[in-house]
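Chemist: My questions are about this predicted structure, shown below with the sequence.
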Amino acid sequence: MLRAKTPRKTRNTRQKTSRMGGGLSSRLGNVDWGRLRIKAVAGLFGVIWCLLWMRAWHVQVIEGDRLAGMARRQHVAAELVTGQRGSILDRNGQVLARSVEMRSVYVHPLEVQDVDNTAAVLSRCLDLPLPQVRAALSERRRFAWLARKVDDRKANLVREAKLSGVGLTTEYERIYPFRQMAGQLLGFVGLDDKGLEGVERAMDDSLAGTSTRMVMERDAAGRRFYLPGSSDNDIRGGDVRLTIDMQVQFFAEEALADAVDTYEAKWGGALVVDVQSGDILAWAQYPFFNPNAYREYTPARWRNRLASDALEPGSTFKPFLVAAGLQEGVITPDTLFYCEKGKWKTRTINIRDTHSYDWLPVNKIMRYSSNIGCAKIGLELGTRRYHDYLVKLGFGERTGVPVAESKGILRKPRDWSEADLITASFGQSVSVTALQMAQGYLTLANDGVLKKLRLFIPENGAQQQDVVPSPSPVGPGVAVAAEPRRIFSHKVARQVMDMLRDVVEEDGTGTRARIAGITIGGKTGTAQKADSSGSYGKGRLASFVGLVPIDRPRYLIFVMVDEPTRSPYGGVVAAPVFKHVALRTMAYHGLLPEPVDTDDLKVAEVQKKGAPQDIRQEVRREISERVIETADNVPDVVGKPVRRAVEMFATKGRVPVLKGTGQTVVKQSPEPGAAWQDDKEYILWLSERS
């Protein structure tokens, strides 16, 4: 029985096992493996997401402050940022001074980890002595400059070295593209971009960029980047536009340099002024000064002498005396003064003229520049009245041109002796600047109305107004425009201008300033200079002030040459400089007179207009006269204006003697067509008839 039961149990076990195996396999076979994988992936991502949130919470909450500080130290730094300095432009937009970016190397000594290694690397990168670099790194302070405004090669070497405690910052280097042109006027800036001389100093508030401490963000390469709406332009300085025309500036500097070198002078200066606007077109000084290398020059070379040096003007001062005398009615152009045969001894002073003159009218006192004649005019005018006119003209005060400017020396009337009045009448005992002289002549050229000089053009391009500030009736601090200040009447101004014309166009002292086809007016000056003892020595200041054309002046040119050794006279040294500058400036602006039309064209034009036969005959007569004028014989000048007649004789090197008064030639000697003779006197009789 027991044997029979055993197999039955085995079979049951096998059946049970079979039933169990079949069920697992059946269940596994029924699993949706695709859904299972999706759930597994979703679960995995859920776990990762939870871990990320846990990490983010740990980073932001637990370690947030520490990591934020690390980020700021790596990418954000607070530094003193100075905006780029504004540019200086001429009237046509030419850049006279601009700033370019440079890199400077600084160090935080307290952050340097290895002083010896850092010093060795920086010494190689910057080509600096090792002891100097080590000393800078060893200082116990938070910041120190190591090298300012280095070139790109050195800056890249420092950047690639990645030294702890060493950094690069942006600074600006001032560049003057025209080098020495207008160097003394422009001036220069120092290492810290601060204006030290000239326009750079005078307009530093406008040109300088804003300095501010900013939190700057940088990328991995160390470049700045900004939030929207912010840029370097926010702190950049403003541009300044001058009235200077660099082409006219070149004309003036070229002529001035040639004169100073030719006559072996110490120094020379020239101003070119547009009469209509008062704009200064050229401000030239020689020897030159290159502000790009200002450290290589002495202060005497970069000194802006035309504004800051006050010198005795000499004979160029005489037109102001004559204008004052005419305005006060104490003289007329024909008033005669005895010139003492060239030597006059007063109670207190001895006066000499360069030539022996007897009786001269006022217009010839000006033409021949008689010191004795001017001294007697001064005595007639008197100290008080003469001094008042000098003050009205701006002498003894700054002109208002915004540069470092001297006031000159003009003592109060109570301090003048008779000798002071006499010497001041011909340009001694007073000291003036070139700017003051230019402004005085500008008043004469402006029909006697004071006109201010202008060096800067406003941002809106507004034209200068001929007004002079006056006390406000409204109250202090309230700006009220004043009427133009008239100093001399129109008649007086024209009389003085006619005398200036005679100085050049007649037999005066300024004949070397003549320009064929253009009527010139001006005044020469040869001023004595005081030596170290205070008395007059051998030094002379040669000068010339000219207006072109004199009938309706367009340009005023003032030239001064200091202590020329080969000739002391302004008519010899300075007048040719005026001629050169005036001629080229007129040509540059297209103001030279057109060439005379051919004779045939003139006849054809008259016939085309249907002119009467007598007019055509007059044209033919003029044509025949021109043939005579070009030949080697005396021209027919009867009926011509005196200026034209004198010009025709002057082209042949002859200066005719004028007799009578008036503006028209009514008789001449010798007769037209006669041969030129060197020892012959040529006389023209004048009358008022036309």
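Modeler: That came through, no problem.

Chemist: drop to CA atoms for contacts and neighbour counts, all remaining ones
Modeler: Fine.

Chemist: What residues does the residue nearest to Ile518 when sequence neighbours are not counted make contact with?
Modeler: Nearest residue to Ile518, sequence neighbours excluded (C-alpha to C-alpha, 6 or more residues apart in numbering): Pro549, at 6.2 Å. Residues in contact with Pro549 (C-alpha atoms under 8 Å, 6 or more residues apart in numbering) are Ile518, Thr519, Ile520, Gly521, Tyr555.

Chemist: Please apply the same query to Val401.
Modeler: Applying C-alpha under 8 Å, 6+ apart, the residues near Val401 are Leu453, Arg454, Leu455.

Chemist: re the thing from before, quick check, nearest of the contacts of Pro549 to Arg134?
Modeler: Distance to Arg134 across those (C-alpha to C-alpha) is lowest for Tyr555, with 61.5 Å.

Chemist: Might one say that the closest one is in contact with Leu271?
Modeler: No - using C-alpha atoms under 8 Å as the test, Tyr555 is too far from Leu271 to be in contact (10.2 Å).

Chemist: what about versus this one:
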Amino acid sequence: MNNERKKILARAYLVAALILLFSVSVFARLIYIQTHDTEKYKNLAQTTNFRNVEVVAARGNLYASDGILLATTITKYDIYIDMKTIRAELYQNNIGALCDSLQKMFNKPSYYFYSKLNEGKKKENQYLKLAKGLDYEQFARIKNFPILNKGKNKGGFIVERRRERIKTISGFGIRTLGFDDERGKSGLEGAFSCYLKGKNGREIQQRINQKQWKPINIELEPQDGNDVYTTIDMRIQDIAYSALQDQLEKSEADHGCAIVMEVSTGKIVALTNLQRTKEGGYDDLRNFAVWEAAEPGSTFKSISMLALLDDGYVGPNTTVDIGPGYWKYYKHTIRDDHGSGIITLSQVLSQSSNVGISKMIDKYFSKNPQDFLNKINSWGIDKKTYIDIPGESVPYIPKYGKKWSPITLAWMSFGYGVKLTPLQILTFYNGVANNGKLMKPQLLYKIEAKGILIEKFTPIVINQKMASQKAINDLKKMLTYAVETGTSKSIYTPNLSMAGKTGTAQVEYWNKGKGRLYQASFCGFFPADQPEYSCIVVINKPKKGFYGSQVAAPVFKEIAGKVYLKKPLNLPKEDKSKESQKINLLITKNRKLTINPSTTLVPNVIGYYGKDAIPALENLGLKVVYSGNGKVIEQSIIGYPIKKGMTVYLKLSA
């Protein structure tokens, strides 16, 4: 019995000794930490409970050349409350008033907020969500509510700001306007991101629980990006967008694009792309104008013709025998849709004769095809235009060598066996219109920072003289003749001289199961005698009509007519004054704004307080989105025809 008792006591003493030894070691470790590793563990606690987070800077605004806002960044405000921070006395004395204020703002019963806040107070919730996605006016209002007006340290008021990029005007879609985010870079946003994006800041956040953090302090203020002005002219952009959309719907085409370029500078003043959606409408889903390289068909004949004219082989009145309208060439047949017999080269272009152009190119270049390639490549036909916008395809021009076929040259002459984008074709035509001076397509106009000019971009010349002046003049006359008497004579009008060439190319001809599919196009310039603008219209896979003269040329005519004939040229001063009165507000003596309810144009509210301007615009049926507080300093649309539900974006002074 005694032995058993001794064994039990021995075990007890052993356990006690082990516990004592463990306790002493823990105590010794604590003493060591306090005296030796204090800073190390302070830093560890700091990094565990706090973090340094990047604050994204607001991107700059994107404008059209005429100052119309295309895209902007607005701030949304998320509101939270640190219930633990609020002292009991402050809470009890003001909770009722706070709930009443929240009820009026959010149209929910006050007991809903009372219950939510009381529950948060009991749990000492340090990050209680109160509201998300507030605009500036709502934020400015809520921060003055009872309790919240005591700020972060006493009232527990926590605000988190989010940036949202928004498109401000119709006529631009996701691909043309573009983006720069996790999807990549696209369109204008992607092209000019280096200017638009600012410098991000940093803020300190404190851990609330395993999943939540709350902002404590801004360590480095973010710097907003610069504003970018593009070369786009919204008046012309709207015209091109509407004309293209109408024709796509009428012809039931798959997709299309239209580009308008200023002849003397290469500035792109309109760029629109539309594709049929699954729902049957049309939207900007892909930048066909810049990306889609395809066999152009007969618009390439102007390139072949300039090669002939510049080398002095031929003139507009040189004749060629196109026989019965077809030509047996090696084991293939080249066919025409128009005319037969002996015709001039002006008629070759105006009638769009495949036989005529291929016979002439074969006659003068078949012995040395490299001469032809050298000539057209000197105009940059084989190179990208290197336009600012990303996604441009590389043109395909065959190289003379082992894989060169005997029929390659002839087929090239009328636009088969080569691939070019609409923009690349337009660049050539624009050079012809510009008396042989080839311009780089330009989309970037200037950069500003808070209204101060940072940089202005000048036009870039690719080729000072594409060809002899005589060859250029002859081709311009031949293209004018083509509109007056040729395949595109249906668009002729004595009110505006136009020059250009139709194009009709069969696409996917290797896929026999789909039947015949076509690409219709028209490229030219106006006015023909003193060109100001060049333009290309391309419509793909139309179901109703397929010739360029039927489908694409009418769009060109509509764009040219509305751009040029309705251009406000040298208006008398009194007319300008009357027009100005239509788009400006009427102001009474007490500075209260009133608008004539019969006005048809969006009024100018810049310089007036948002509290007056916003309801005045809304009374006209406009939807107003704004940021800031105070006077209006920027307005997205001024003087445009009012459409019910149209969105107007305002930027206020603070």
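Modeler: Yes, it's here. Values in this document were obtained by computation on a predicted structure and should not be read as measured data.

Chemist: that older thread, could you dump the contacts of Pro549 of the first structure to TSV with distance to Leu2 of the first structure?
Modeler: Converted to TSV, those look like this (distance: C-alpha to C-alpha, whole Å):
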residue	distance to Leu2 of the first structure
Ile518	158
Thr519	160
Ile520	159
Gly521	160
Tyr555	149
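
Chemist: What is the nearest of those to Leu24 of the first structure?
Modeler: For these, the nearest to Leu24 of the first structure is Tyr555 (116.9 Å; C-alpha to C-alpha).

Chemist: That closest one pairs with which position in the second structure?
Modeler: Counting by TM-score structural alignment, Tyr555 of the first structure lines up with Tyr533 in the second structure.

Chemist: Ok, Ser489 of the first structure next?
Modeler: So, by TM-score structural alignment, Ser489 of the first structure is matched to Ser468.

Chemist: ok, that match - contacts?
Modeler: Neighbours of Ser468 of the second structure in contact, by C-alpha under 8 Å, 6+ apart: Asp310, Gly436.

Chemist: mind checking how far it is from Ile460 of the second structure?
Modeler: Computed as C-alpha to C-alpha, to the nearest Å, the Ser468 of the second structure to Ile460 of the second structure distance reads 21 Å.

Chemist: Can you tell me which helices and strands the strand or helix carrying Leu80 of the first structure packs against?
Modeler: Using DSSP states H and E, Leu80 of the first structure sits within strand 76-82. Applying 3 or more C-alpha pairs under 8 Å, 6 or more residues apart in numbering; DSSP states H and E, we find strand 76-82 of the first structure packed against strand 211-218.

Chemist: residues in contact with the equivalent of Gly269 of the first structure over in the second structure?
Modeler: In the second structure, Gly269 of the first structure lines up with Cys257, judged by TM-score structural alignment. By C-alpha under 8 Å, 6+ apart, the contact list for Cys257 of the second structure reads Leu244, Leu271, Thr272, Asn273, Leu274, Phe288, Ala289, Val537, Val538, Ile539.

Chemist: Would you point out the most distant pair within those?
Modeler: Leu271 and Ile539 (14.1 Å).

Chemist: Find the nearest non-adjacent residue to whichever residue in the second structure pairs up with Asp309 of the first structure, please.
Modeler: Using TM-score structural alignment, the equivalent of Asp309 of the first structure in the second structure is Glu292. Of all residues not flanking Glu292 of the second structure in the chain, Thr421 sits nearest, at 5.4 Å (C-alpha to C-alpha, 6+ apart).
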